[in-house]
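Engineer: pasting the sequence and the predicted model now:
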Amino acid sequence: MAYQLPALPYDYTALEPAISKTTLEFHHDKHHASYVSKYNAAVEGTDFDKMAIEDVIKSIAGDPSKSGLFNNAAQAWNHSFYWNSMKPGGGGMPTGALASKLNADFGSYDKFVEAFKAAGGGQFGSGWAWLVVDGGTLKVTKTGNAENPLHLGQTPLLTMDVWEHAYYLDYQNKRPDYIAEFLGKLVNWDFAAANFAAA
């Protein structure tokens, strides 16, 4: 039951100028594809091959003997989630129930933005910034390398990749500029709202 590399939910040029066609081609077709390929090769012929990738991630997290498998499983899943966390013409403020909950738990949309920028900008080295539901409360978290909220009992609503390959061709070392563009022009609040409704 091989994990399939998902097609991007938009054209390679759809996120320009915030994210270039070149970045998406390298990021999706090379980096993400490599994680998927390595994950499938690692689980082929094992009991993990019969499991959903989310269950594999949860079952092996924290096991040093499975770190290679975890890294490829989590990175394959994280990237699939990341593509859906963006959309052409996205960004700005959410609406509806998610907006109300965000205001209740953070105090305001601006306070959420502040926390999300701090998480993405403050992640030393490679990693991810997340908006999650944790114990019924919306929180911003960050994870290093391949880590994600799935095995921490949290429900991810959206994520932003802060590995250098996500932004370096377009922004070089200016990660804060990438984060600002992500929040202002890319966030897919419809995706986050659907995850929130299902949480």
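Structural biologist: Ah, there it is.
Engineer: could you use CA atoms for every contact and neighbour count after this?
Structural biologist: Will do.
Engineer: strands of the chain, residue ranges please.
Structural biologist: 127-134, 137-144, 155-161 (DSSP state E).
Engineer: now mean neighbour count and distance to Lys185 too, for those strands, in TSV please.
Structural biologist: Listed next are the strands of the chain as TSV, based on neighbours: other C-alpha atoms under 10 Å; distance: least, C-alpha to C-alpha, whole Å:
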stretch	mean neighbour count	distance to Lys185
strand 127-134	22	17
strand 137-144	19	19
strand 155-161	24	13
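Engineer: adding another structure so you can compare the two:
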Amino acid sequence: MILELPALPFDSHQLEPYLSKAWVEDRYQGDHQRHLTALNRWTSGTGAATSSLEDVVSKAHGEVLEHAVEAWNLTLFWHCLLPRPTAPEGRLNEELTQKFGSFTGLREAMHGQVEDELEQGNRRPGWLWLLHSNRGMSLTISARGQRLDAASGRPLLVMDLGCGKSPVEQLWPLIHWDFVAQNLGDCH
């Protein structure tokens, strides 16, 4: 099976002024496509059968794993964005409020998580995750190409920390809360 670049759920210019059309196209047509091309080269070169990107993520190691994880992360990331999102409602809003005190509390916690990472000397942009597990919601950061530990929880939202100097501020107005709520609804 050939892994193909999934269509963006929006036009590349629609995230402006928060994310430039050039940045979206470079990240999508450049980086995302490069990861998939590397994976397709690997699967054709090894004869490894794959049914999905998730299949590769679960089986791969080393450089192949890094490409698979980045391709998977980017696919999720694009779906976490929407040009004109609405605020979280229902169960999602309740759980965010329970964990972070308020919707604003989540935003502040995200800022704090990124700042803590920078203070620890990690200058390599990675990914900021909102996760859900049987213990509730949590935030974590992963490095580029690093697979999340399944025990950490199910990803609800991911932010690309390489999008600029203040990724939470840039991405916050674009978060597709209905998609995040759908991911939460899939948690059992």
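Structural biologist: Here it is on my side, so go on. Because the structure is a prediction, the values reported are computed rather than measured.
Engineer: ok so, going back, so which of the strands of the first structure gets nearest Ala2 of the first structure?
Structural biologist: Nearest of these to Ala2 of the first structure, taken as C-alpha to C-alpha: strand 155-161 at 23.3 Å.
Engineer: mean deviation of the closest one from the second structure?
Structural biologist: Strand 155-161 of the first structure, aligned to the second structure and superposed, deviates on average by 0.5 Å (mean C-alpha distance after the TM-score superposition for the first structure).
Engineer: can you give me the angle that strand makes with strand 127-134?
Structural biologist: 160 degrees (axes from the mean of the first three to the mean of the last three C-alpha atoms, to 10 degrees).
Engineer: which other helices and strands does strand 155-161 of the first structure contact?
Structural biologist: Where contact means 3 or more C-alpha pairs under 8 Å, 6 or more residues apart in numbering; DSSP states H and E, strand 155-161 of the first structure is packed against helix 67-84, strand 127-134, helix 189-198.
Engineer: relative to the second structure, which residues correspond to it?
Structural biologist: Under TM-score structural alignment, strand 155-161 of the first structure corresponds to residues 154-160 of the second structure.
Engineer: residues making contact with the matching stretch?
Structural biologist: The contact list for stretch 154-160 of the second structure, computed with C-alpha atoms under 8 Å, 6 or more residues apart in numbering, reads 73, 76-77, 80, 125-133, 167-168, 171, 180-181, 183-184, 187.
Engineer: can you rerun that using 7 Å?
Structural biologist: Stretch 154-160 of the second structure is touched from outside by 77, 80, 126-133, 180, 183-184, with contacts defined as C-alpha atoms under 7 Å, 6 or more residues apart in numbering.
Engineer: now stretch 1-17 of the second structure
Structural biologist: Residues outside stretch 1-17 of the second structure that contact it (C-alpha under 7 Å, 6+ apart) are 20-21, 24-25, 33, 36, 40, 50-51, 53, 78-79, 83.
Engineer: how does it look with 6 Å?
Structural biologist: Here stretch 1-17 of the second structure makes contact (C-alpha atoms under 6 Å, 6 or more residues apart in numbering) with Lys21, Val24, Thr50, Pro83.
Engineer: drop anything exposed from those.
Structural biologist: The neighbour-count criterion (16 or more other C-alpha atoms under 10 Å) marks Lys21, Val24, Pro83 among the contacts of stretch 1-17 of the second structure as buried.
Engineer: before we move on, back to that, out of the helices and strands packed on strand 155-161 of the first structure, nearest to Glu147 of the first structure?
Structural biologist: helix 67-84 (6.7 Å).
Engineer: okay, angle between that closest one and strand 155-161 too, please.
Structural biologist: Using the same axes, to 10 degrees: helix 67-84 of the first structure against strand 155-161 is 90 degrees.
Engineer: how about the residue in the second structure that sits furthest from its center?
Structural biologist: Distance from the centre of the second structure peaks at Gly47, with 29.1 Å (C-alpha atoms, centre = their mean).
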